[in-house]
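Q: need the 3D shape of this:
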Amino acid sequence: MSKTRATAGYKGVSQAAAQRHYDVSDDFFRIWQGPDLNYAAAMWEDGDDTLEAAQARKTAYLIEQANVRPGSRVLDVGCGYGYELRTLVEKYQVAEAVGITLSEAGVDYLHKQDLPRCEVRLENYVDHRPRTPYDAIISVEAMEHFARPGLSGRSKIRSYRTFFERCHRMLRPDGRMTVQTITWGHRFPLNIQILSDLYLATSIYPECNPPFATEIMHACDGLFDVLELRNDRDHYARTAQMWVDRLRDDREHAAELIGRKKAMAFERCMGTAVQAFTEGWLTLHRFTFRPLPVRLRPARRFLVNNVLGRGGTPKT
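A: Sure, this is the predicted structure:
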């Protein structure tokens, strides 16, 4: 089977792989993520900041960058345990917040919360069909799951473009979209220990492969303008360090909940993340997008670059 046919119709991470990672134990995740079960990088300030305050700041940043207002309809792609959904309905008074996820545990958890004006679906974004376009779309660390290891760079970009095409259709012309995602950096040191840690990470995060920022820019070309872009890898390093510290402090309880081997694998994986984001072989990007009024084909770079060069040097 050719690569083209093998990747045709690819929808990102399978539901089985997503559930293998996320449907472990709510109580285990609560040990290190805190009571809000916020499984993403926070946004820190200097000084004695707390994890809970930094997570609330991150969520507020993403929601406000998406220009959410009272009465808005908002889609959360990869909603997890619903921290953003709760914030949207409780603090921003949206008319409707829709969350989609591949985690049964997340859906069950949110259904028990019975949040007003909130709908949660066990669904892939590719299959989502809104009743009417959304005013805003938010996606927090879901894009890492849109391409599996082993895909070529071209296939990865094709997968990300599917995401941007779907979001362009689901978003109002004056809407906004914010995306927070882990990305590969450009300081990747190859040694046995790092490769071993990355191999372990593939068992904790099956079918997961972060994008390069350049792949995202290529994939959204002709569909969205990038209004703002932040590289906050130091924020992820600090978040992961907090997670590691909490796991170590309650190591025995974690082992009781999911088994010692798996608990230690999570702890080692989080420790590797601290090093990865500190040294820059992983980064964290926060994007703010605005849809283009008309969908365009990606720019023909070869044509543009060479046409501009044909005239030679202008005479003064």
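
Q: make it CA atoms for all contacts and neighbour counts henceforth
A: Will do.

Q: so which residues of the stretch 101-250 of the chain form helices?
A: 104-113, 153-170, 192-204, 213-219, 233-249 (DSSP state H, counting those that start in this stretch).

Q: can you tell which of those is closest to residue 34?
A: Ranking the helices of the stretch 101-250 of the chain by their distance to residue 34 (criterion: C-alpha to C-alpha) puts helix 233-249 first, at 9.1 Å.

Q: in that closest one, what's buried?
A: The neighbour-count check on helix 233-249 (16 or more other C-alpha atoms under 10 Å) flags 233-244, 246-248 as buried.

Q: coming back round to it: of all the helices of the stretch 101-250 of the chain, which lies closest to residue 59?
A: Closest to residue 59 of the helices of the stretch 101-250 of the chain is helix 233-249 (C-alpha to C-alpha; 13.6 Å).

Q: mind listing residues that contact the closest one?
A: Where contact means C-alpha atoms under 8 Å, 6 or more residues apart in numbering, the residues beyond helix 233-249 that reach it are 31-33, 41-44, 51, 254, 267, 270-271, 273-278, 280, 282-285.

Q: just those: which are in helices?
A: Counting by DSSP state H, the contacts of helix 233-249 place 31-33, 51, 254, 267, 270-271, 273-278 in helices.

Q: quick one more, to check against the first:
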Amino acid sequence: MTAMNVADMVSIFLKNSGKINITAFDGSSFGPQDAPVHISVNNSRAVYYMVDHPNDLGLARAYLQGDISSPELVPGDPYEVFKQLMALKPDLKKPNPADLARIVTSVYSHGIRHPEAPSIEGPSRWKRRAEGLLPHSKAGDEATVSYHYDQSNEFYRLFLGPSMTYTCAVFDSPQDSLEEAQERKLDLVLDKLDLKPGDRLLDIGCGWGSMEIRAAKRGIRVLGVTLAAEQVKWANEWIKREGLEDLAEVRQMDYRDVPEGDFDAICSIGMMEHVGFKHYPSYFKEIFDKLKPNGRLLNHQITRVNSTTGKAAGEFIDRYIFPDGQLASPGEIETVIHDTGFEIVNQENLRQHYALTLHDWNKNLVAGWDRAVELMGEPKARLWGLYMAGCALNFELNNIQVHQFLCVRPDSETMTDTYPLRPWWVEDSTVKPSKA
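A: Prediction:
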């Protein structure tokens, strides 16, 4: 059997439509030199990575190590190259088993190797289970949240900006600044919850405290909880600088362990991705029990487009970004919310807004690239550029969405309507807030 070069292997999976040029360390080349995108396969390790994991994990490993590269690609924002690569989708070919066997045989004829994963890669699902970190147990959640969020606070600030808000912003126009859009998101949440000074808010998965600052400046008494120690430190220092200690507090605590109850409102912004689908009923029940009758919930989370796809993330996201993360469709979430006993007042899809948010984060990362590499090393800086640009594209393609659900815990005793007939948070609404 004649040995295959890298270009031969690529031709098994891809038609030569002139959209891409791939050159390899073995001297082979696929596609025309004047193609709009050029990819270099710089060493054999990239090939071994792809044979071991012929999916997004194999590609990510090779890219993060510098084993594949592109002159058109900006490490802090590879979005444009990703978009051009998506144009290759019609040119993909389905390889037959014989061709796949030829590729594996050709690669392993040079020796059977399984190169080590990049040092920044997290453990596999199997290894986490072997270590006793059961998915969405308290110990498991603490470990996975710490893995993602207990990085350098300065690194996060490089791309998040001064608001330190790591969730979807809300734009009136694509020209809005990120800071304006993040303030608008925080205000939208608080306006939907319709809280007055002195009311009590619980913020589940509070991040670095931007909601606590915004709410406290309205006179709202707010408690934020997160499992990430670095976030707690940043948030409480921020609260102290603002002189808001009498109104705002952030604790390192699982939301299930919060001893207080009878909150006027609860918000959960970008935290549900960590809960796990089978735990949704207990999650919403916990929130229901912590609210006063007529109390409100604002639940904000990334969602699947439909309920026919699996809930778990792919290997790349699981090992590098959100271990054990799961997404569900809006319909599935609504069903659990209703079955818990809540009344859903409003549901809003902010998909387009998240794409704009991610583009701004990528721009910030590019602007602070040298410092990001200094703080985290180039592989991890590349990782965040890769992750955010890929997410932006997937939101734009409507492969994923993000929804806000505004809910009320009904008062079964009084049976009294407690909110206006029309949306009270809309700027041009003539309806006044019920608690004003």
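
Q: need the TM-score between these chains.
A: Here the superposed chains carry a TM-score of 0.81, computed using TM-score structural alignment, normalised by the length of structure 1; 273 aligned residues with a C-alpha RMSD of 2.5 Å.

Q: so residue 337 of structure 2 touches residue 284, yeah?
A: Yes - judged on C-alpha atoms under 8 Å, residue 337 of structure 2 makes contact with residue 284 at a distance of 6.6 Å.

Q: hey, where'd the strands end up in structure 1?
A: Ranges of strands within structure 1 are 73-77, 96-101, 118-122, 134-140, 171-184, 224-231, 282-291, based on DSSP state E.

Q: okay, these in JSON lines with distance to residue 304 of structure 1 and mean neighbour count next?
A: Listed next are the strands of structure 1 as JSON lines, based on distance: least, C-alpha to C-alpha, whole Å; neighbours: other C-alpha atoms under 10 Å:
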{"stretch": "strand 73-77", "distance to residue 304 of structure 1": "35", "mean neighbour count": "25"}
{"stretch": "strand 96-101", "distance to residue 304 of structure 1": "39", "mean neighbour count": "23"}
{"stretch": "strand 118-122", "distance to residue 304 of structure 1": "43", "mean neighbour count": "19"}
{"stretch": "strand 134-140", "distance to residue 304 of structure 1": "32", "mean neighbour count": "25"}
{"stretch": "strand 171-184", "distance to residue 304 of structure 1": "27", "mean neighbour count": "23"}
{"stretch": "strand 224-231", "distance to residue 304 of structure 1": "19", "mean neighbour count": "15"}
{"stretch": "strand 282-291", "distance to residue 304 of structure 1": "23", "mean neighbour count": "22"}
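
Q: for those strands, which one sits closest to residue 211 of structure 1?
A: Residue 211 of structure 1 lies closest, by C-alpha to C-alpha, to one member of the strands of structure 1: strand 171-184, at 5.1 Å.

Q: report the aligned residue range of structure 2 for that closest one.
A: For strand 171-184 of structure 1, the aligned range in structure 2 is residues 291-304, judged by TM-score structural alignment.

Q: measure the mean distance from that stretch to structure 1 post-superposition.
A: Its aligned residues in structure 1 lie a mean 0.9 Å from stretch 291-304 of structure 2 after superposition (mean C-alpha distance after the TM-score superposition for structure 1).

Q: so what's the nearest residue to residue 346 of structure 2 once chain neighbours are set aside up against?
A: Using C-alpha to C-alpha, 6 or more residues apart in numbering and skipping the chain neighbours, the partner closest in space to residue 346 of structure 2 is residue 406 (5.1 Å). By C-alpha under 8 Å, 6+ apart, the residues touching residue 406 of structure 2 are 192-193, 296-299, 344-347.
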